[in-house]
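Trainee: test case, fold it:
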Amino acid sequence: LLQKYERLIPRYSLIGDSPFFAANKFSWTKDLEANWYVIRQELDTILRYTEQLPNFQDISPDQGYSIAQDNLWKTYFLYGYGVKLQENCQRCPMTAKIIEQIPGMKTAFFSILLPGKHIPEHRGPYKGVIRCLLGLKVPQAPEKCAIRVGDETRHWQEGKVMLFDDSFPHEAWNYSSEIRVVLFLDIVRPMAFPLSWLNLFLLKLIAMSPFIQDAKQNQKKWHKNLAKVINSEFKSRK
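Mentor: Got it, this is the predicted structure:
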């Protein structure tokens, strides 16, 4: 069903069908970029617990183990397929408030690539969303840290968004000696009716799938572990 539907998306897409999209196609990108340092400050608090954060494959093993089998891609989820992770958002209240203003935002997390990480070429599971990456911590050597989508390679900049269609083959790498962190967002793809309605329906079905439900349960387990570490540190400071 998804494959048949995806073939119709280029015809109904209101933003075209290209690997990358210009930020000015979306009015909300200005506010997101304007508030990047507010988000960065909340991120810095979370990064104190980098070692305790789950790897991508710990949350999403069905997809993750094909592209990540090490401990070099850490995550901190705020939203997953429309489901709000309440306590994670409470630790980053301004970030949560900012992303909740974005129309069609479905998934949001801090994506942390540690030095030496390479995410091999893959494609996203569904063309009905577009991906936005806001640069928060970017290594000073841009040639050592980049993403390739289709045939085009681009580098992140702190405070700037990068939008692309993750249904195109893509890969990312951080060969620098510093960490790279972006705010990773999946947004409902703007489309003309009736495909816009069908897209929302399919996204709801995906959210109810065993794949996503397992990810939700995995996140709950990791949240308990992280909460213990944070609460223990808080008590030790008293």
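Trainee: contacts and neighbour counts: CA atoms only from here.
Mentor: OK.
Trainee: can you tell me which helix in the protein is longest?
Mentor: The residue-count maximum for a helix in the chain (DSSP state H) belongs to helix 210-237.
Trainee: now that helix: buried residues?
Mentor: For helix 210-237, a neighbour-count test (16 or more other CA atoms under 10 Å) marks Ile212, Asp214, Ala215, Lys216, Asn218, Gln219, Trp222, His223, Leu226 as buried.
Trainee: packing partners of that helix?
Mentor: helix 56-59 (3 or more CA pairs under 8 Å, 6 or more residues apart in numbering; DSSP states H and E).
Trainee: mind giving me the packing neighbours of the helix it packs on?
Mentor: Applying 3+ CA pairs under 8 Å, 6+ apart, one finds that helix 56-59 makes contact with helix 61-64, strand 73-80, helix 210-237.
Trainee: now the last one, how far from the chain's geometric center?
Mentor: A distance of 18 Å separates the C-alpha centroid of helix 210-237 from that of its chain, computed with CA atoms, centre = their mean, to the nearest Å.
Trainee: where along the protein do the helices fall?
Mentor: Ranges of helices within the chain are 2-6, 9-12, 29-34, 36-46, 56-59, 61-64, 86-91, 93-99, 195-207, 210-237, based on DSSP H.
Trainee: let's compare: structure for the following, please.
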Amino acid sequence: MSADPRPGRPLYQRLLIKAGKHVLRWSGRFQSRHSLIPDTPQIDTRVFDWVPALEAAWPEIRAELEHLLENPQQIPAFHQISPDQQRISKGDNWKTFGMVIYGKRIDDNCALCPCTAAAIAAIPHMRTAMFSILKPNYHIVPHKGPTRAVVRAHLGLIVPKQADKVWLRVDDRILHWQEGKVLLFDDSYEHEVRNDTDELRAVLFLDIDRPMDRLGTLVNRLLFALINASPYVKQPLKNLAKWNREANDR
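Mentor: Have a look, this model is predicted:
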């Protein structure tokens, strides 16, 4: 997620998020010094031993996503859950189906995707997990994630046939998804996504705690506690709970 305080928030929340962004940027330099893995834009998947098992589970995970996509109106746009994403999520072009949000398991959604829920539960130090669904001919404009405390993973689930026309840029690197394969990157670098095809693109989107030395791990635990107590996390959790209640009534 990218932290971009929106005008619709109360003033105190906007100021709190703005101050938090400065702290997070400072912490990024600290995290680079104490990281046990490279802080490069793209990260080799061999640094995590859970990757092969997740890739092996991709057919079952994709099948559960395809079942959800039979009723796309039941899946919210990203900014409907996280208002901070309004700059990069427009209309219903970027939909997300959250199963874990900053460590909080979304039981209703996990129950709809038991194979996916089991696969992500087996990933150590997994902090966020959701299906990320990008409609055809949409551009997620350049942005940066708020912290280097996590590593972003994408498991390719549905990739358009014209794979060269759907891509992820992280810093100066252009990356392409493959179905059943994991991409790892540091989303604190500027990144953007383009889908210049007539097909949707879908991935399993994960945030994993960055492996750190002892001091770095301690600092990151404090950082996550602050983030979890902030409107940046609390508001999306409230919005998702409300969305699910209303979806059950539809």
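Trainee: closest one to Pro120 of structure 1 among the helices and strands packed on helix 56-59 of structure 1?
Mentor: Nearest to Pro120 of structure 1, of all these, is helix 61-64, at 11.0 Å by CA to CA.
Trainee: neighbouring contacts of that closest one?
Mentor: Helix 61-64 of structure 1 is contacted by residues Phe56, Gln57, Asp58, Phe211, Ala215 when judged by CA atoms under 8 Å, 6 or more residues apart in numbering.
Trainee: turn the helices of structure 1 into CSV, including distance to Phe109 of structure 1.
Mentor: Converted to CSV, those look like this (distance: least, CA to CA, whole Å):
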stretch, distance to Phe109 of structure 1
helix 2-6, 25
helix 9-12, 26
helix 29-34, 14
helix 36-46, 10
helix 56-59, 11
helix 61-64, 15
helix 86-91, 10
helix 93-99, 10
helix 195-207, 16
helix 210-237, 12
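Trainee: which residues does Gly116 of structure 1 contact?
Mentor: Leu72, Trp173, Asn174, Tyr175, Ser176, Ser177.
Trainee: so what's the fourth one up against?
Mentor: Contact partners of Tyr175 of structure 1, counting by CA under 8 Å, 6+ apart, are Pro115, Gly116, Lys117, His118, Lys144, Cys145.
Trainee: at 6 Å instead, please
Mentor: Contact analysis of Tyr175 of structure 1 by CA atoms under 6 Å, 6 or more residues apart in numbering lists Pro115, Gly116, Lys144.
Trainee: repeat that for the third one.
Mentor: Counting by CA under 6 Å, 6+ apart, Asn174 of structure 1 makes contact with Pro115, Gly116, Lys117, Lys144, Cys145.
Trainee: can you tell me which residue in structure 2 aligns to Asn218 of structure 1?
Mentor: Applying TM-score structural alignment, one finds that Asn218 of structure 1 aligns to Asn239 in structure 2.
Trainee: would you mind measuring from its match to Pro231 of structure 2?
Mentor: 11 Å (CA to CA, to the nearest Å).
Trainee: likewise for Phe224 of structure 2?
Mentor: 13 Å.
Trainee: can you check Ala225 of structure 2 too?
Mentor: Using CA to CA, Ala225 of structure 2 is found at 12 Å from Pro231 of structure 2.
Trainee: do Pro136 of structure 2 as well
Mentor: Distance of Pro136 of structure 2 to Pro231 of structure 2, computed by CA to CA: 31 Å.
Trainee: same question for His67 of structure 2.
Mentor: With distances taken as CA to CA, His67 of structure 2 is found 32 Å from Pro231 of structure 2.
Trainee: got it, and Ser27 of structure 2?
Mentor: Separation of Ser27 of structure 2 from Pro231 of structure 2 (CA to CA): 19 Å.
Trainee: for Asn248 of structure 2, same thing?
Mentor: 25 Å.
Trainee: just list the residues touching the most centrally placed residue in structure 2, thanks.
Mentor: The residue lying closest to the centre of structure 2 (CA atoms, centre = their mean) is Phe205, at 4.7 Å. Listed by CA under 6 Å, 6+ apart, the contact set of Phe205 of structure 2 reads Ala129, Met130, Phe131, Ala153, His154.
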